[in-house]
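Engineer: coordinates only, sequence not included:
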């Protein structure tokens, strides 16, 4: 077996070790090619909803199926190595039996006598079992030190182990903190070793808690996937469900606090930080992990000008609240900048400016009206022509003739920005309890008793900052909040040459696009996703196709790029504007929910914390309180 690849900044050779004797031998080499074993391809089966299990004999994860290929999903069969490694004879027999099952399912024809393929399959399975017993390879060494665990993103074992030690106790969090599994292979090669490191650290992972399957299952060119779809208004609401996750038995660290914050996204974490700095005892509860839902799953745009669907006919209501939100977004972007400097962190934040492009006179008129409205609330934007646009984005489509330019827009990496806020909150004295879902809230005298499976905590003040799940938390009090979940999709391309140096949007299409430090384009624009039966948000093929069409229509070179991954996250749907302030009829209950959530996150958290502790909401925020609904 391969025991070491040696060299300095490149491979100079390899050391092989005899499995039986342990004797080693070195070979000088410029290139070392090593087989890493085989495992079933899971993505297509998981996209179809087939449950997955751990193979008891071989240890790898595989789809659940019977010996003849039938899965628990009606109408789905898996034949051959895609359902578990067995070789050609097993694949041949399973193919015949699966075909017979499929024909029977659609009522076509009698498959005839299947006793022979069944006998052959049983014999081949016995042979394979004996073969694996006789020639079972020794257990692989655990990756250590500088060993590269994820080749796509160049993540070492040391980096992964450090993240696990700092709280990445499941694959999804490990992925967010280290980028393991975010490259072209989507975790097919690095996931087994990542699971092994988690297991050895005491955090065994059930198959249901793996990365959510998303489309495409393999890198595909945008030109092959894109298709124009009709535009729409509003959001597609979805009832958020509980996704698979870990359960902890450890009791809560506090039994009482001055403030209980429910939700550990960017708003809740920011609230915990500023409340703790104000001297309050704070406990922040989340059913999952810090940054685990919308805050960690958004595209990282820092919006300052209005999005096209928040102005004019597409806007919810008359659009006035969305317009009044812009100065808050400007204030929050400045707060993000201040926090990055204060904490000595790297949020991967950049103020690049933003373009909203137009293709015809009607869209130009729309932009001119929008720019005039933004000027009335102090936001600097201007309409520029085609020549100026091409100085910023030379690759822009020839169809683009004008744009609204906002120099204050930019981008931030949510995976890099929220964790330092959580660290600062803990340093200020806040207690953050992950895997502590709130199961009930009752009033006892002056206090509220918050129930979780890990115990109770009492407080006179509660902040509901649970994003799309805030409605469910309010129901525990017998209250109703006008907050719903709206799952949205994001798409990432393979690294490309510089194409989009600023935030890019369209005046009449759902689109946001930016380019990250690695060269990948992040494509979004509020295209709807869905909530699957597992509780995880899922990409809709029609949204993927439509979003990609708009991107390639706006920047034609995008069509030649490959999509390497997509994901969906639960966004917040209110009325296009944030909701902050007291919950009427419930003393001590404060609500904090955002629109354009990541941009506004730290400001909403700070001001909600101040309102919760003082009982007073900042005057200019009164328009965003519950009074607008009552």
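Structural biologist: Arrived safely, thanks for sending. None of these values were measured; they are calculated from a predicted model.
Engineer: going forward, measure contacts between C-alpha atoms and count neighbours the same way
Structural biologist: Fine.
Engineer: where do the strands of the stretch 351-500 of the chain begin and end?
Structural biologist: 354-358, 382-385, 402-406, 410-411, 431-433, 440-444, 447-452, 455-459, 461-464, 484-493 (DSSP state E, counting those that start in this stretch).
Engineer: ok, now which ones touch residue 584?
Structural biologist: By C-alpha atoms under 8 Å, 6 or more residues apart in numbering, residue 584 lies in contact with residue 626.
Engineer: make sure it is indeed in a helix.
Structural biologist: No: when classified by DSSP: H, G, I helix; E, B strand; the rest coil, residue 584 is found to be coil rather than part of a helix.
Engineer: what about it, distance to residue 614?
Structural biologist: As judged by C-alpha to C-alpha, to the nearest Å, residue 584 and residue 614 stand 16 Å apart.
Engineer: before we move on, what about residue 572?
Structural biologist: Applying C-alpha to C-alpha to residue 572 and residue 614 gives a distance of 26 Å.
Engineer: the two: which has the busier surroundings?
Structural biologist: residue 572 (27 against 9; other C-alpha atoms under 10 Å).
Engineer: quickly find the element holding that one.
Structural biologist: Assignment of secondary structure by DSSP states H and E places residue 572 within strand 562-573.
Engineer: surely residue 25 touches residue 4?
Structural biologist: No: contact between residue 25 and residue 4 fails when scored by C-alpha atoms under 8 Å: they sit 10.3 Å apart.
Engineer: overlap in contacts of these two?
Structural biologist: 15-16.
Engineer: let me see the ranges of the helices in the stretch 501-630 of the chain.
Structural biologist: Along the stretch 501-630 of the chain, counting by DSSP state H, counting those that start in this stretch, helices occupy 541-554, 597-614.
Engineer: chain center to the first one, what's the gap?
Structural biologist: Using C-alpha atoms, centre = their mean, to the nearest Å, the distance from the centre of helix 541-554 to the centre of the chain it belongs to is 19 Å.
Engineer: which other helices and strands contact it?
Structural biologist: Applying 3 or more C-alpha pairs under 8 Å, 6 or more residues apart in numbering; DSSP states H and E, one finds that helix 541-554 contacts helix 222-225, strand 484-493, strand 521-524.
Engineer: picking that back up, make JSON lines from the helices of the stretch 501-630 of the chain and add distance to residue 106 to it.
Structural biologist: Putting these into JSON lines (distance: least, C-alpha to C-alpha, whole Å) gives the following:
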{"stretch": "helix 541-554", "distance to residue 106": "25"}
{"stretch": "helix 597-614", "distance to residue 106": "48"}
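Engineer: ok, second structure coming up, stack it against the first:
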């Protein structure tokens, strides 16, 4: 329904677009989502499981309202403006329409070098920009919305107001001040990655841009804390911020009867605005208990710190009382019910359960800072009072990363008044860092102190118990439809649960399940309870950020024997008892070795410093390679000793199938062949030499022409000269594969110890003494299956291994229509391309990441852009998909084949080290186990001492 508040008038005559073929009336300036809500259409799409979904966050962060607009998949209904003739569909398109970017983009993004770049145009960002610009700095502000102001100071969208309220007036004034100060305001600007203080990647009006500022200030705001409870995914259930955006900016209510629930005065304001517009508020459900007589002290403090805000709160309560809206103190929503959309809200109140009939529910339980950019840059973070991560800053907003500041609710939730004051302080500090005259002002500090005092008193008054962890059958991750029970069954940290269940791997990037996962699993130290920020921080069209890159600059090898790890477990493992065999490393190779030894009755312990499978084993793309990689054969036509590993690949794939059967799963194993594309006659001749080399070593491979290639993979680009075809290649799900190996190893009797760090190894008679935190134990034999950390393990016993590290990246896209069954590579190019059963494309092929100073793997922007460009030249469909995330992980570089078997220098030490580790991992584990059992073992060509 449209709210009917006196003093508001539409900006223009109504327009019409179509939703699933039906006409929808909209007003100029309002979003597609607002127009659909005004017409009573709340179910906007269906999930992969068939569940209806609608508007949820209302600010473009959760992607739950993603629809298809004019054939473009994944457009956010809450962000796209309605326009005459739009064709909006709830279902994804059969063939995604390209996003309309140039087929031949410039070699580099458009570059900008402001003195100060501000990310976020809310109160904090605008006030910062104004102060710095007034001091003489050249300032650019980027914001994803179509107008500056943020959530608190957002302007009207489709109406004009005869008498704007104080909030609208303050927003208009702040925008005018920014323009007058000369601030460059770039709205509709999506910052998708921060790779350094002076390397911020963004889209401006759909075009790639790169910002290289002298100073960077992050003020991205916050999103609302989700509350997972029965029925919370029903259309009609949304955050208070989403409903307030509909009401304040669009003058729309999603239903005639609404329940507003959660915690805090924002709910009271929304309820009043709805009532004034003609909607009926069935109740305000407030989790905090009714303020008692002792609350007068905090009320007085609020009145002294901000009398206007204190009076606003009083007016809200009086207005609701006059309208007959009950405020249920000390109550909470127990469940949401309805068929296809919200119809009823069950409330647990002190007087007993109440059932409220309503078509919409607004839920608010506080805010979660948007720390993704600050975390991507490596700034220090801590868990705040609510458990959410907060950026650690000094009193002027500076982080521990030189030249980077973070303020406002995006650093730590503190309210709009604090954000405005802190922006003035940080803006002047940034100007001083640029050498400009901008002394600190005592008035700004006093305003910040008053704002903080008001917030402290306010939240003492509204102190409420945190939301309860959801029951097992409740969805915890909206994007991937993962239940709380699945997360509990996975256990461990949120990072481990994420990889075991895919919770947090959807379009929102984990923002809207991080708090819920913490509720379910409990707190973890540092950032271990939160998924690492991935670029892009928001899904972006692949074609918008791809650029041609020279492949000669691809390789980056590292000598890093003491590579540290970034994750920790909740508590270190205790010193274990002695064991027959100690396996160092809980990845696919280590778990497989332990499995095959335990099946033979050996007492085997797996020591994993982090959590099993959280390294390269689950960071790879799951390719099952049988033929030589396209970039491993070389121009000379002979890969050298690496070719000896060819014979291992077919039995390795067969072993994966055996393990899947033993685990009672398919593990999404598909062996529908592998292609290596050739785009020139010379490349095709090179493939002929390569396949002849492989056939001579028992690998089934052949060269096919254009017609056969079109039959096998019609979605690939036309005009290719041909390809090589290896029918035994394929792919599988590495997350499920690693989880299955862990279950099988434990079921066979292997002891797997997360959080057990091996600090030292020393000969002790016929065995080894193993030093760990807290003490030592004895192991008869050692298996070095530590992957990228294997060099450090070998060095403990005085050995140097002929291996190096390479950091490789993987890119995942949004789902597309089923189009590509084979695994695809490209002759003389670096590309690995596959489509999963869910429709996602996984893109890799050896493009590099980098190691930072503490050994963490980081993405390189140029590698992401180049990898996407190469993939787009192979598969035109990519131009209609979005990139969801990309990640980098250390991997092993061996140019002489695996290192397998017993050390000649240290009897009883067995190395289990291989590149192409995913495909070969279980077979390598079995070969090393057989060597320990005295049953042969690996071929001599792979002996560590060769």
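Structural biologist: Great, that's in hand. Note that the coordinates shown come from a computational prediction; the quantities given were computed from them, not determined experimentally.
Engineer: so after superposing, what's the score?
Structural biologist: In this superposition the chains share a TM-score of 0.93, using TM-score structural alignment, normalised by the length of structure 1; 612 aligned residues with a C-alpha RMSD of 2.1 Å.
Engineer: just to revisit the earlier point, and of the helices and strands packed on helix 541-554 of structure 1, who's closest to residue 353 of structure 1?
Structural biologist: strand 521-524 (16.0 Å; C-alpha to C-alpha).
Engineer: in structure 2, what stretch matches the closest one?
Structural biologist: Aligned by TM-score structural alignment, strand 521-524 of structure 1 corresponds to residues 841-844 of structure 2.
Engineer: what's the mean deviation for the matching stretch versus structure 1?
Structural biologist: Mean deviation of stretch 841-844 of structure 2 relative to structure 1 after superposition (mean C-alpha distance after the TM-score superposition for structure 1): 0.8 Å.
Engineer: neighbouring contacts of that stretch?
Structural biologist: The contact list for stretch 841-844 of structure 2, computed with C-alpha under 8 Å, 6+ apart, reads 621, 808-816, 830-836, 867-868, 871.
Engineer: residue furthest from the geometric center of structure 2?
Structural biologist: residue 765 (49.1 Å; C-alpha atoms, centre = their mean).
Engineer: what does that one align to in structure 1?
Structural biologist: Under TM-score structural alignment, residue 765 of structure 2 pairs with residue 445 in structure 1.
Engineer: residue 549 of structure 2 contacts residue 862, correct?
Structural biologist: Yes: the pair residue 549 of structure 2 and residue 862 passes the contact test of C-alpha under 8 Å, sitting 7.2 Å apart.
Engineer: ok, longest helix in structure 1?
Structural biologist: helix 320-343 (DSSP state H).
Engineer: check which residues of it are buried.
Structural biologist: 320-330, 332-333, 335-336, 339-340 (16 or more other C-alpha atoms under 10 Å).
Engineer: residue range for it in structure 2?
Structural biologist: With TM-score structural alignment as the criterion, helix 320-343 of structure 1 aligns to 640-663.
Engineer: cool, and stretch 83-91 of structure 1?
Structural biologist: Using TM-score structural alignment, stretch 83-91 of structure 1 pairs with 411-419 in structure 2.
Engineer: flag every buried residue along the matching stretch.
Structural biologist: 411-419.
Engineer: measure it end to end?
Structural biologist: Stretch 411-419 of structure 2 end-to-end distance (C-alpha to C-alpha) = 10 Å.
Engineer: and stretch 550-568 of structure 2, by the same measure?
Structural biologist: Using C-alpha to C-alpha, the end-to-end distance of stretch 550-568 of structure 2 comes out at 37 Å.
Engineer: can you give the contact residues for it?
Structural biologist: So stretch 550-568 of structure 2 is contacted by 525, 527-528, 609-611, 755, 788-792, 804-807, 829-830, 846-850, 854-856, 863, 866, 893 (C-alpha under 8 Å, 6+ apart).
Engineer: what residues of it count as buried?
Structural biologist: Those would be 554, 557-558, 560-561, 563, 567-568, for stretch 550-568 of structure 2 by 16+ other C-alpha under 10 Å.
Engineer: got it, and stretch 768-776 of structure 2?
Structural biologist: Per 16+ other C-alpha under 10 Å, stretch 768-776 of structure 2 contains these buried residues: 768-772, 776.
Engineer: swap in stretch 496-508 of structure 1?
Structural biologist: For stretch 496-508 of structure 1, using 16+ other C-alpha under 10 Å, the buried residues are 496, 499-508.
Engineer: one step back: got the helices and strands packed on helix 541-554 of structure 1 as a markdown table, with distance to residue 562 of structure 1 and mean neighbour count columns?
Structural biologist: Converted to a markdown table, those look like this (distance: least, C-alpha to C-alpha, whole Å; neighbours: other C-alpha atoms under 10 Å):
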| stretch | distance to residue 562 of structure 1 | mean neighbour count |
| --- | --- | --- |
| helix 222-225 | 6 | 18 |
| strand 484-493 | 5 | 26 |
| strand 521-524 | 10 | 24 |
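Engineer: of these, which approaches residue 14 of structure 1 most closely?
Structural biologist: Nearest to residue 14 of structure 1 among these is strand 484-493 (34.2 Å), distances taken as C-alpha to C-alpha.
Engineer: wait, what's in contact with the aligned residue in structure 1 for residue 885 of structure 2?
Structural biologist: Alignment note (TM-score structural alignment): residue 885 of structure 2 maps to residue 565 of structure 1. Contacts here follow C-alpha under 8 Å, 6+ apart; on that basis residue 565 of structure 1 touches 182-184, 186, 214-216, 219, 491-493.
Engineer: among those residues, which are in strands?
Structural biologist: If you go by DSSP state E, the contacts of residue 565 of structure 1 have 491-493 in strands.
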